[in-house]
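*Asks:* Here's a sequence, model it:
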Amino acid sequence: MHIQLVLALLSIATFGVASAQEGQPCLSSCGNVTITFPFGSGEGCYHSPDFLVTCNQSSGEPVPYFGESTIVISNMSTSKSEVEVLAVVARDCYNSSGRVRRNGSSLGLRDFRISAKNKFVAIGCDTQAYFSGRRGINRSFYGTGCISRCGRDSLITNGSCSGVGCCDVAVPQEMRSFEIELSSYNNHVNITEFNPCSYGFFVEEGKFNFSTTNFRDFESIQKMPMLLDWAIGNSTCDIATEDMDSFLCKGNSECDPDYSGPGYRCRCHEGYEGNPYVANNCTNINECERGTHDCEHECVDTQGSYECYCPKGYSGDGHKQGTGCIEDQSYPIKIVVVDIFS
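*Replies:* Predicted coordinates:
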């Protein structure tokens, strides 16, 4: 059965940090996930419906879902503008009689993107894995994949996705959708005993390490962690700042000049930390107390920065990576005595 996860988030804009409706307080967390603005648990809690987090408590243990979909959120970050979700693993399984089970995996996003920090991974010894999708504002078509083949006596190396038992492919920038398809060259003939299935999935880089035990134990893995990128709206910084009432980067927060994708992102000014999407939430970092300064002697905290001072009798900029503190040189005073009676 082909499993298709489609996330069609509405783009109706509601601006600012509104209060929750009466009797519906905004949730600060759901399960182990902290919910931070622009995300929210309901109308009046989020920036726009794109950032809705549905906290389902029907099973007793609260589970955060992405919008109104069945996609589980496992983590989120406002400083990196990322959301970690659990994406379905595609599989293609066989026994001695042939194929016994097959499912694909697909995802469609409206205003979020599949992060290039992910990799597409395929596991199997008789595996052709392919994914296609749309990318960019124009949603141009894209498709690629990899092949992994091996036999019982092949030299399969743990930790290596070189094409022998495991292969991987980089994810392009600005992907908004994907569809995974798996196929076999020989129906896993002569390898079903140790490798009955092929698997394909997107996963955050560093969150998967191939092992030969995956040929068998990966059958119990239904989902893998994958990163999604996000930004506010579709307007760039220059255009978004024309409407300061709706613009979110305020106080000690600024529009991120390093971001070049659709929409805009906020970041705290250097020397500040907090949630840059909430007005006045970026607060001063005390580098002196944290020990993150490079002062050689005395550190004095300032708003957004710090200053270094040298002790009495020393001069310099006081920085370890600068001139430091150098002891002042004392010059001898030469006294000349003149004999006025000679």
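
*Asks:* Could you use CA atoms for every contact and neighbour count after this?
*Replies:* Fine.

*Asks:* And the contacts of stretch 221-234?
*Replies:* 74, 81-89, 111-115, 117-118, 201-204, 207, 262-265 (C-alpha atoms under 8 Å, 6 or more residues apart in numbering).

*Asks:* most centrally placed residue in this protein?
*Replies:* The residue lying closest to the centre of the chain (C-alpha atoms, centre = their mean) is E82, at 3.8 Å.

*Asks:* rewinding a little: just the buried members of the contacts of stretch 221-234?
*Replies:* Neighbour-count burial (16 or more other C-alpha atoms under 10 Å) applied to the contacts of stretch 221-234 gives 74, 82-89, 111-115, 117-118, 201-204, 262-265.

*Asks:* Which of those fall in strands?
*Replies:* Members of the buried ones among the contacts of stretch 221-234 lying in strands (criterion: DSSP state E): 74, 82-88, 113-114, 118, 201-204.

*Asks:* Identify the spatial nearest neighbour of V203, chain neighbours not counted.
*Replies:* M226 (4.7 Å; C-alpha to C-alpha, 6 or more residues apart in numbering).

*Asks:* The one you found sits in which helix or strand?
*Replies:* Per DSSP states H and E: M226 is located in strand 223-229.

*Asks:* ditto for Y130
*Replies:* With DSSP H and E as the test, Y130 turns up in strand 126-135.

*Asks:* Check which element follows that strand along the chain.
*Replies:* strand 140-149.

*Asks:* how much does that next one deviate in direction from strand 126-135?
*Replies:* 170 degrees (axes from the mean of the first three to the mean of the last three C-alpha atoms, to 10 degrees).

*Asks:* Strand 140-149 packs against which elements?
*Replies:* Packing partners of strand 140-149 (3 or more C-alpha pairs under 8 Å, 6 or more residues apart in numbering; DSSP states H and E): strand 118-123, strand 126-135, strand 166-170.

*Asks:* hmm, who's touching it?
*Replies:* In contact with strand 140-149 (C-alpha under 8 Å, 6+ apart) are residues 120, 122-135, 163-169.

*Asks:* nearest residue to Q57 other than its sequence neighbours?
*Replies:* Nearest to Q57 is V63, by C-alpha to C-alpha, 6+ apart, at 6.4 Å.

*Asks:* Next, the structure of the following sequence, for comparison with the previous one:
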Amino acid sequence: MCLLLLLFQLMMILLSSPINVLVESVLITAKPGCQTSCGNVTIPFPFGIGSNCYLDPWYAVNCSSDKPFLLRFDLEVLDIWIENGTMLVNHPVLTACNKSYDYRYKHLESVNMENSPFFFSPTKNVFSGLGCDAFAYVYYNESFIAGCYSSCQASGATATRETIGCYGIKCCQTRIPSSLQVFNASVGPLNEGKPSEAENEDCKQGFLVQELWLSRRTGNYGILSHATRVPAVLDWGIRDDSFNSTMIDPLSDCHVFANISIQDGRFVNDTVNISSSFEIPVNKCKCSRGWRGNPYLNPGCQGIGSGSFLLLLLIGAWRLHIIIKRRRDIKLKDKNFKRNGGLLLQQQLTSSDGNVDRSKLFNSKELDKATDHFNVNRILGQGGQGTVYKGMLADGKIIAVKKSKVIDERKIEEFINEVAILSQINHRNVVKLLGCCLETEVPLLVYEFIPNGSLFQYLHDQNEELSFTWEIRLQIATDVAGALSYLHSAASLPIYHRDIKSANILLDEKYRAKIADFGTSRSITIDQTHVTTKVQGTFGYLDPEYFQSSQFTDKSDVYSFGVVLVELLTGKKPISSSTTQDMSRSLTTNFLSMLDNNLFDILDAEVIKGKNEEIMIVANLAKRCLNLNGRKRPPMKEVAMVLEGIRASKRESNVQQNHQEVEYVRTEAIEPWDVASTSASSTFEITAPSLVIQPLLTM
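*Replies:* Next comes the predicted model:
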């Protein structure tokens, strides 16, 4: 605070000073002891000439005959601009000429910059074609990317701007897509093998070129007819895996401007098996407003102002303030990262048998920006474990960010194990955990965003927009059962949810169910056979046997699912009394007491519209799930099979109905004496399958 007050006082003195003569400081561009230029081109860091002068081999420059070349791509460098992260290179021109007019397409595979921090600039370049009846295009992996056609003459009689500019008459141009790193081009006549309309037009060219450079040659494209190279602009930055915050000047601002797709693989029997793929961000940096220089050196940014002592003092004080603040923030993030188990998670990420994607780690800055600084208007919901915010990442992807409550530091290892395990769950009916952020005081968890809210809202809140039919309810029950069956039986290690309830069942845009909230802000325990999440659960859904044994099993999830089935059947909440001690008024108690004789008195009006046979099967299945003896409850695999069997029966029934309708229409054209026999055969040709699942419903 005192430092800020001192800075303000110095600023007031400086503004009142009569000395206002601006002087330019000598700007530092290259690393100390390194060559600063090659010919007329300045070579700023991260580029460099000679060992230890560049950041990594991507930026190595060879200076021969006073001409700098990027070693990796053998491209001549014409200029490098630190301010906007661009550079000008001499790029090859593709030419197709044949004086016998037997033109064929010529192809150029000039530059491949994949995995590098360099991209062909989509805003400062154009792809151009020259010549009469010339078709030039850019492609990648045999797929067309961009192209244009230049005709021989204008359709009108007079020359217009279009006839003298690069607008399709003997010269055409088009834009290239962003993030382009491989330039392959082809050029030739539109009608391959046929002569051009003009005898003098015997060459056709295609090239990527700086738009400004091309526009200055409007109407005088003849000078390009023998050109072999033209200037083109590359965007460049620093890959995240080469990015070192201590290397960057504290008085600079950095942002991600592109991503590189990287694929990891290993050789097996002389072929490459792709084991995973991930994206590496590429950052651009610039000195903060009022400063100039090289932000990739520390120090590299210098102030612009008077040569007075006060200005120098102000610059030094401000720089010291920024450095102290940056270091304090870095130390705090590092402390939080270690406290929240970051080192353990990194060990999981780098282990030889680890399957966790590197994209699972988010930084606090991008999540803060995604949620508009955790704006209260972005809150999706609040619970016992934390608050969930809606957010949007830089690439436009919508996410849900859970800001956890304070975590028990003694259980960090278990928490990280849970994050690692749940990150690997890939099931269409389980909300995907995209990753976490450990730099903040409490962990932040990032999930895929599910747009249509929870099952609880649709069952118990008024919603006139959607008729919650029996078919929709049956589909939701089948989805949830399938997901729980996967977690219990098909996952690499059995996973118990421990908090199955309608509020934790989310609905996507097609009203398909996804299980959410595995309690990942809590810890997990790993024993020899099972993985269970230690979440207390919700009254009304908890297994009564759990209270007696204090041991949570897979059959406890089955009980909770049974309560959800009853909710779907009745449309009522699990607890109808405001007093949680009043067990006699619980939904399950009322449901079980009315199941044998008065079931349809407690069912929801939309459910009654369904088929009685299906309703009875689901009601008896719910009864089995709610058995007070956990051993007598069916496993989730069996429950999922029963529900899927009902849906399969419905599909077969629909097929039979459609078949009979077709047969009916067809018999309209048959003679009367043939109708009876045809109808009879069609009636028994396809029959609905018998419900072989019925024996599973016995208690």
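
*Asks:* winner for burial among the helices and strands packed on strand 140-149 of the first structure?
*Replies:* Compared across those, strand 118-123 shows the largest average neighbour count, a mean of 25 (mean count of other C-alpha atoms under 10 Å).

*Asks:* mean deviation of that one from the second structure?
*Replies:* When the second structure is superposed, strand 118-123 of the first structure averages 0.8 Å from its matched positions, counting by mean C-alpha distance after the TM-score superposition for the first structure.

*Asks:* Give the closest residue to E418 of the second structure in space, chain neighbours not counted.
*Replies:* In space, E418 of the second structure is closest to I524, 5.6 Å off (C-alpha to C-alpha, 6+ apart).

*Asks:* residue contacts, that neighbour?
*Replies:* E414, F415, N417, E418, V531, T532, T533, K534.

*Asks:* Just put those in TSV and tack on neighbour count and secondary structure.
*Replies:* Below are the contacts of I524 of the second structure laid out as TSV (neighbours: other C-alpha atoms under 10 Å; DSSP: H, G, I helix; E, B strand; the rest coil):
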residue	neighbour count	secondary structure
E414	19	helix
F415	26	helix
N417	21	helix
E418	24	helix
V531	20	strand
T532	21	strand
T533	23	strand
K534	20	coil
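
*Asks:* Map M11 of the second structure across to the first structure for me.
*Replies:* Here M11 of the second structure stays unmatched in the first structure, going by TM-score structural alignment.

*Asks:* M11 of the second structure belongs to a helix?
*Replies:* Yes. Assessed with DSSP: H, G, I helix; E, B strand; the rest coil, M11 of the second structure lies in a helix.

*Asks:* that older thread, tell me which of the contacts of I524 of the second structure is nearest to S306 of the second structure?
*Replies:* Within those, the smallest distance to S306 of the second structure is 55.3 Å, found for F415 (C-alpha to C-alpha).

*Asks:* measure the closest one to T218 of the second structure for me?
*Replies:* As for F415 of the second structure, its distance to T218 of the second structure is 64 Å (criterion: C-alpha to C-alpha, to the nearest Å).

*Asks:* buried ones in the helix or strand where R216 of the first structure lies?
*Replies:* In this assignment (DSSP H and E), R216 of the first structure forms part of helix 214-217. Neighbour-count burial for helix 214-217 of the first structure flags N214, F215 (criterion: 16+ other C-alpha under 10 Å).

*Asks:* now whatever helix or strand I262 of the second structure lives in, how far from the chain's geometric center?
*Replies:* Assigned by DSSP H and E, I262 of the second structure falls within strand 252-268. In this view, strand 252-268 of the second structure has its centroid 13 Å away from the chain centroid, taken as C-alpha atoms, centre = their mean, to the nearest Å.

*Asks:* ok and that strand relative to strand 229-236, angle-wise?
*Replies:* Going by the same axes, to 10 degrees, strand 252-268 of the second structure makes 100 degrees with strand 229-236.

*Asks:* What are the contacting residues of strand 252-268 of the second structure?
*Replies:* Here strand 252-268 of the second structure makes contact (C-alpha under 8 Å, 6+ apart) with 114-117, 179, 272-288, 295, 301.

*Asks:* So I176 of the second structure sits against S128, correct?
*Replies:* No. Using C-alpha atoms under 8 Å, I176 of the second structure makes no contact with S128, being 10.3 Å away.

*Asks:* so where do the helices sit in the stretch 251-400 of the second structure?
*Replies:* 309-339, 342-350, 364-370 (DSSP state H, counting those that start in this stretch).

*Asks:* for the longest one, packing partners?
*Replies:* Here helix 309-339 of the second structure is seen to pack against helix 2-16 when contacts are counted using 3+ C-alpha pairs under 8 Å, 6+ apart.

*Asks:* next helix or strand past the helix it packs on?
*Replies:* As assigned by DSSP H and E, the chain's next helix or strand after helix 2-16 of the second structure is strand 22-23.

*Asks:* packing partners for that next one?
*Replies:* Against strand 22-23 of the second structure (3+ C-alpha pairs under 8 Å, 6+ apart) you get strand 305-306.

*Asks:* roughly how far is the strand it packs on from the heart of the chain?
*Replies:* 46 Å.
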